[in-house]
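> Below are the sequence and a predicted model for it; my questions follow.
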Amino acid sequence: MRLSTVILPVRRWSEGGRERWQRAEQLGFHTAYTYDHLTWRVPFRDGPWFGAVPTLTAAAATTSRLRLGTLVTSPNFRHPVPLAKDLITLDDLSDGRLTLGIGAGGSGFDATVLGGQPWTPRERADRFAEFVPLLHRLLTEDEVSAEGTYYTAHEARGLPGCVQRPRIPFTVAATGPRGLRLAARYGQSWVTTGEPGGKESGTPDATLDTLARQTEALAKACAEAGRDPATIGRTLLTGLTSDRLLDSLDAFVDFAGRLDALGFDEIVVHWPLPGTRFEADETVFERIATEGLAQLGHDPTAQR
């Protein structure tokens, strides 16, 4: 089991931003992720919000062991060709510590910021199904030309390639059949948030039931792809459903133990932010970071 965190890009680097990423490394988190949005939902839309790629570049320069990543990048405002170049560069700057969380995107602010109409769920799935294979090629081949319905590459160079071979790992966000098939084919791991809308209407037991169904669907997708389900990681991004695992160390250990039994091998918790849905006691948060895995019987130093 690995414990990771999400650091939302809401602080200036000179006003606590740098220290937060350094503290994540000191606490022993496996990976520190950030959201790859141009802005996000209330209350963040009207406040500071910095870009994911520059933030991760700065984090790479100020840490040495901590893995870094997006959770998640989407096609909403990204094109595979320039994204691949940024990722190859970030992988080099971090000396191979980068993970790409990638998903189909949604209908929020990122979907309309460039002036177009939000894509339908089907169009998002269609684009994602084209986006991921092309990005895979761009990160594994020296030169790529491809012409698709949505994305085109003409003699796109990928030299010198990723530090991590054959490419940086993908953590694919998916709950539906098409997305799960992409995860089974291209993902080194799979990430879910549980049941959409569960924060307001669900219960922890309902979340776990949903996760059990989703892991079964992932296993089916792996079987269809001829892949052993044990070879793909399982990640839960917490804080968006009704889980209350940051309320106390005991609450974390109880919930994480049930996730462990379902086969999840990475838990991602949001760094506490006062006045938001991610508000939590930072002292409890740090205890969870340093003691939680040990109470589950896992060696907390094994993920470092």
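In hand now; what should we look at? Residues are numbered from 1 along each chain as shown.
> going forward, measure contacts and count neighbours with C-alpha atoms only.
Fine.
> Tell me where the chain has helices.
For the chain, applying DSSP state H gives helices covering 17-26, 52-62, 80-93, 121-140, 177-186, 198-201, 204-224, 249-262, 282-295.
> Need the residues that contact the fourth one.
What it means is helix 121-140. Residues from elsewhere that reach helix 121-140, judged by CA atoms under 8 Å, 6 or more residues apart in numbering: 74-75, 79-81, 84, 88, 103-106, 144, 146, 148, 150-151, 156-158, 161-162, 166-168, 178-179, 182, 186.
> Now, of the residues you listed, which are buried?
Members of those that pass the buried threshold by neighbour count (16 or more other CA atoms under 10 Å) are listed as 74-75, 79-81, 84, 88, 103-106, 144, 156-158, 161-162, 167-168, 179, 182, 186.
> Any idea which of the helices of the chain gets closest to Y35?
helix 52-62 (6.6 Å; CA to CA).
> helices or strands up against the closest one?
Counting contacts by 3 or more CA pairs under 8 Å, 6 or more residues apart in numbering; DSSP states H and E, helix 52-62 packs against helix 17-26, strand 67-73, helix 80-93.
> Quick check: buried residues in it?
For helix 52-62, a neighbour-count test (16+ other CA under 10 Å) marks A52, V53, T55, L56, T57, A58, A59, A60 as buried.
> next, the one to line up against it:
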Amino acid sequence: MRVSVVILPIYRAPEALARWRAAEDAGFDGAWTYDHLSWRSFRDEPWFGSVPTLAAAATATSRIRLGTLVSSPNFRHPVTFAKEVMTLDDLSGGRFTLGIGAGGTGYDATALGQEPWPPRERQDRFEEFLGLMDTLLTSPATTFRGDYYAADEARMLPGCVQQPRVPFAVAATGPRGLRLAARLGQAWVTYGDPKRLSGLAPDEYAAAVAGQLRRLEEACAEQGRDPRDLDRIMLNGSTGERALESVDAFVDFAGRYAEVGMTEIAVHMPVPDSVFATDEVVFEKIIRDGLPQVRGL
């Protein structure tokens, strides 16, 4: 079981770089950041752009894997974003993973002045967006015209360090998203059942994810693909599970998800006075004593 950490893009440069270096020094396998223009309770607080944040993190670290968790089409275009993704892959020496999903209906969905897209259109856009991203990142020049996006001789040179392109970690829980993960993903991301995020016993949360994983396996079978080819990432923090309450709680949490077939858990670096508030001393104990135990799962 791999363990990664989410570092929110809320810190000015000196502190931000220190946190990315600390994540690498602590032994985390990966470090992610949110790709939003702002986010929920942080909307009126400092919040920086994910791409320049990750560019700085790439130059401040040497081993740890970096990525977005997750990007979406809400405020991006595939041509410009593919160029940024290719650049992040180069800056990191091939350590970048693009976490990406359909996006939601919050602030990001209206910040550019548009009306929120209906669910069907949001998923339609996501499929076209990700398909075009795949083409852009694997081709030196792309011309494309779809229902929502277009490219005209869009150049992607010299191409990605990772070949044939950077890996996609596709966030999905519904059938169309799971089929897209099976078709284009190198990893799958879930944060649990969006309809049951509280009030369940620990085993019930894991059982919900196990059900999603079974549907992902069915989607992989339709694509003639071995589901074991996909990494499977559980993002902690949305359900009622208190994974960072103690070392034992952390190990138990990781064990439940390892048992159902997940290969990575992602936890949030503590942010005081927020939904991600965690005792700093306990977090340090989890790093020191919990990570070695979870690695063996």
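Received the coordinates, thanks. If you're wondering where the values come from, they're calculated on a predicted model, not measured in any experiment.
> After superposition, what is the TM-score?
A TM-score of 0.97 describes the superposed chains when it is computed by TM-score structural alignment, normalised by the length of the second structure; 297 aligned residues with a CA RMSD of 1.3 Å.
> one step back: and the helices and strands packed on helix 52-62 of the first structure as TSV, adding distance to V284 of the first structure?
TSV is the format used below for those (distance: least, CA to CA, whole Å):
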stretch	distance to V284 of the first structure
helix 17-26	14
strand 67-73	23
helix 80-93	32
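> Quick one: closest of those to G263 of the first structure.
Nearest of these to G263 of the first structure, taken as CA to CA: strand 67-73 at 20.2 Å.
> OK, contacts around the residue nearest the centre of the second structure?
Computing the C-alpha centroid of the second structure and ranking residues by CA atoms, centre = their mean puts L69 first, at 2.4 Å. Residues counted as contacts of L69 of the second structure (CA under 8 Å, 6+ apart) are V6, W32, T33, Y34, D35, L98, G99, I100.
> how does it look with 10 Å?
When contacts are counted by CA atoms under 10 Å, 6 or more residues apart in numbering, L69 of the second structure touches 6, 31-36, 50, 97-101, 169-171, 189, 235, 266.
> What is the corresponding segment of the second structure for stretch 143-163 of the first structure?
Taken onto the second structure by TM-score structural alignment, stretch 143-163 of the first structure occupies residues 141-161 there.
> Can you report how many residues lie near the aligned partner of G115 of the first structure in the second structure?
Aligned by TM-score structural alignment, G115 of the first structure pairs with G113 of the second structure. Each residue near G113 of the second structure was counted by other CA atoms under 10 Å, and the total is 8.
> With L88 of the second structure instead?
Neighbours around L88 of the second structure, by other CA under 10 Å: 28.
> quick one: it from V275 of the second structure, how far?
In this structure, L88 of the second structure lies at 29 Å from V275 of the second structure, with CA to CA, to the nearest Å as the measure.
> can you check G199 of the second structure too?
Using CA to CA, which is the criterion applied here, G199 of the second structure is 17 Å from V275 of the second structure.
> again, but for L37 of the second structure
Applying CA to CA, the value for L37 of the second structure to V275 of the second structure is 18 Å.
> neighbour-wise, which of those two wins?
In this comparison of L37 of the second structure against V275, neighbours counted by other CA under 10 Å, the higher total goes to L37 at 16 against 13.
> Quick check: the aligned residue for that one in the first structure?
With TM-score structural alignment as the criterion, L37 of the second structure lines up with L38 in the first structure.
> Cross-check the contact I'm expecting between that match and G47.
No - using CA atoms under 10 Å as the test, L38 of the first structure is too far from G47 to be in contact (11.8 Å).
> Which residue in the second structure aligns with I102 of the first structure?
Checking with TM-score structural alignment, I102 of the first structure has I100 as its match.
> which residues does its match contact?
Under the criterion of CA under 10 Å, 6+ apart, the contact list for I100 of the second structure reads 35, 67-73, 126, 130, 168-172, 181, 185, 188-189.
> now it: how far from R183 of the second structure?
Here the criterion is CA to CA. By it, I100 of the second structure lies 14 Å from R183 of the second structure.
> Equivalent analysis for C160 of the second structure, please.
Applying CA to CA, the value for C160 of the second structure to R183 of the second structure is 20 Å.
> same question, M156 of the second structure
For M156 of the second structure, the distance to R183 of the second structure - CA to CA - is 22 Å.
> again with K195 of the second structure
K195 of the second structure sits 25 Å away from R183 of the second structure, taking CA to CA as the criterion.
> So between those two, which is more surrounded?
Set side by side, K195 of the second structure and R183 show more neighbours around R183, with 16 against 6, by other CA under 10 Å.
> Trace that one over to the first structure, please.
Following TM-score structural alignment, the counterpart assigned to R183 of the second structure within the first structure is R185.
> Spatially nearest residue to its match, not counting backbone neighbours?
Counting by CA to CA, 6 or more residues apart in numbering, R185 of the first structure lies nearest to A225, which is 6.6 Å off, once chain neighbours are set aside.
> Which position in the second structure pairs with that neighbour?
Superposed on the second structure with TM-score structural alignment, A225 of the first structure falls opposite Q223.
> Contact partners for P54 of the first structure?
When contacts are counted by CA under 10 Å, 6+ apart, P54 of the first structure is found next to A60, D86, L90.
> Turn those into TSV, columns for distance to L246 of the first structure.
Converted to TSV, those look like this (distance: CA to CA, whole Å):
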residue	distance to L246 of the first structure
A60	27
D86	34
L90	31
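> In the second structure, which of those residues still touch?
With both residues aligned by TM-score structural alignment, their matches' CA atoms under 10 Å as the criterion, the subset of the contacts of P54 of the first structure whose aligned partners also touch in the second structure is A60, D86, L90.
> and of those, the nearest to I288 of the first structure?
Proximity of these to I288 of the first structure was ranked by CA to CA; the top entry is A60 with 24.1 Å.
> how about the residue nearest to the centre of the second structure, what's its match in the first structure?
L69 of the second structure is assigned L71 in the first structure as its aligned equivalent, the criterion being TM-score structural alignment.
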